[in-house]
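>>> Give me coordinates for this.
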Amino acid sequence: MSAPKMPPQSDRGAVQTLYNIVEMVASVAVVVMVCLVVLEVLLRSTIGFSFGFVDELVSYLVVLITFFGVCVTFRNKALFKVEMFYAKLSGTSRKLLDILHAVLSLALCGVLIYYAFFLISSSFVRGTISQSKLETPLYIPQLIIPAGLIILAVFILDFARLRLCAAKSQNIATEVEE
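Next up is the predicted model:
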């Protein structure tokens, strides 16, 4: 009989490249945020000078770190789950639960992406800007939200694909044994 089919490596390479980029962007955002805050605190406490926009930039970076960080966390399988319950399930039940989780997560991502684009559209049409020295058009930092959710959806799809391929290969291996 034929060997179980594994997922195409080219797809895994593209998803891995996306993961590497997201992880790097989130890491750089953390470093930039820390540097901005430390610089602002030092300047305020020593010479009484404030840039006046650091809090705004840090807020945008927190959003970026949150949405990109959840992508990294999901990809590393580090999201919270009730392991006590999950561990008691059979292998097939775990795979089915994983697929159900992926479907529900994708549905939630879809709804959030849909409404995030409404928010962005509204901010763009109204010309909404931040109330700081930067006067940032708010649709620009708001783009982080659907970007992070779309990337998360890609990672969820990849996870579901891998679980389905694992289930198929297990079924093929079971058929070979019989």
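>>> all contacts plus neighbour counts: C-alpha atoms, from now on.
Noted.
>>> which residue packs closest to the most centrally placed residue in the chain, ignoring adjacent ones?
The residue lying closest to the centre of the chain (C-alpha atoms, centre = their mean) is Cys71, at 2.4 Å. Closest residue in space to Cys71, ignoring its immediate chain neighbours: Leu152 at 5.0 Å, by C-alpha to C-alpha, 6 or more residues apart in numbering.
>>> and the gap between the one you found and Val25?
14 Å (C-alpha to C-alpha, to the nearest Å).
>>> quick one, which of these two is more surrounded?
Taking other C-alpha atoms under 10 Å, Leu152 and Val25 do not tie; Leu152 has more neighbours (25 against 16).
>>> Summarise which helices and strands the helix or strand where the more buried one lies is packed against.
Leu152 is located in helix 144-177, with elements delineated by DSSP states H and E. Applying 3 or more C-alpha pairs under 8 Å, 6 or more residues apart in numbering; DSSP states H and E, one finds that helix 144-177 contacts helix 9-47, helix 54-75, helix 91-126.
>>> to compare against the first, here's another:
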Amino acid sequence: MFLHIILEIILRNSFDTSTFVLDEFVGYAVASLAFLALGETFHKRALIEVTILKDNFSKRNRLFFELFSNLACSVIGSILFYYIGRSVINHFYRGTVSSSVAEVPQFIPEGLLLIGVFVFLLRVFESLWINISLLIVKEY
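Next up, the predicted model:
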């Protein structure tokens, strides 16, 4: 992406032309990187949390709160996975391409989003499993 931006700068300043696809590729890259980073960010607990409620709970109630939050995340993430997956399949079978000069098959960037949501769901299910096991063995 860096080299593409440098190429674009050189083409625009020196030759008064462009590759005409830089903004499209940067958009794909930003969206893909954001979704692919979701799972690891969730695992490292680096997502923004509203701790005003959570800090006032006892350890047991905090565990229930996290369990509920993980369940809500898994439901919303599963819905997102379903709809992005449907879109990827539709784009693949229809052969949908972007309207730019590059004619990028749309299932490729959306497929990266789907992989990112899948990794996020795996991390949420991992956290859900850990919280349930802590509840069962009562280590709170």
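>>> Tell me the residue in the second structure aligned with the residue nearest to Cys71 of the first structure.
Residue pairing (TM-score structural alignment): Leu152 of the first structure is matched to Phe120 of the second structure.
>>> Repeat that for Thr17 of the first structure.
Thr17 of the first structure maps onto nothing in the second structure, by TM-score structural alignment.
>>> Distance-wise, check Thr17 of the first structure relative to Cys165 of the first structure.
Separation of Thr17 of the first structure from Cys165 of the first structure (C-alpha to C-alpha): 21 Å.
>>> Give me the more crowded residue out of these two.
Cys165 (16 against 12).
>>> Tell me which residue of the second structure lines up with the more buried one.
Alignment note (TM-score structural alignment): Cys165 of the first structure maps to Ser133 of the second structure.
>>> same deal with Gly127 of the first structure?
Aligned partner of Gly127 of the first structure by TM-score structural alignment: Gly95.
>>> Return the residues in contact with the match of Leu152 of the first structure.
With contact taken as C-alpha atoms under 8 Å, 6 or more residues apart in numbering, Phe120 of the second structure is in contact with Leu38, Gly39, Glu40, Phe42, Gly77.
>>> Try it again at 10 Å.
Contacts for Phe120 of the second structure were tallied using C-alpha atoms under 10 Å, 6 or more residues apart in numbering; they are 35-43, 73-74, 77-78, 81, 114, 126.
>>> what do you get for Glu103 of the second structure?
Val21, Thr96, Val97.
>>> Count the residues that sit near the aligned residue in the first structure for the first one.
Residue pairing (TM-score structural alignment): Val21 of the second structure is matched to Phe53 of the first structure. The number of residues packed near Phe53 of the first structure is 15, by other C-alpha under 10 Å.
>>> returning to that earlier point: pull up the gap between the residue nearest to Cys71 of the first structure and Ala14 of the first structure, please.
Leu152 of the first structure is 14 Å from Ala14 of the first structure, by C-alpha to C-alpha.
>>> Ala26 of the first structure too?
18 Å.
>>> Counting neighbours, go ahead and name the busier of these two.
Ala26 (22 against 11).
>>> Counting neighbours, what do you get for the residue nearest to the more buried one when sequence neighbours are not counted?
Using C-alpha to C-alpha, 6+ apart and skipping the chain neighbours, the partner closest in space to Ala26 of the first structure is Ile65 (5.2 Å). Per other C-alpha under 10 Å, the neighbour tally for Ile65 of the first structure reads 24.
>>> do the same with Phe2 of the second structure
Every residue meeting other C-alpha under 10 Å relative to Phe2 of the second structure is counted, giving 8.
>>> For it, list the residues it contacts.
By C-alpha under 10 Å, 6+ apart, Phe2 of the second structure lies in contact with Glu8, Val26.
>>> separation between it and Val26 of the second structure?
For Phe2 of the second structure, the distance to Val26 of the second structure - C-alpha to C-alpha - is 10 Å.
>>> and Leu11 of the second structure, what pairs with it in the first structure?
So, by TM-score structural alignment, Leu11 of the second structure is matched to Leu43.
>>> Count the neighbours of that match for me.
Residues contacting Leu43 of the first structure under the criterion other C-alpha under 10 Å number 14.
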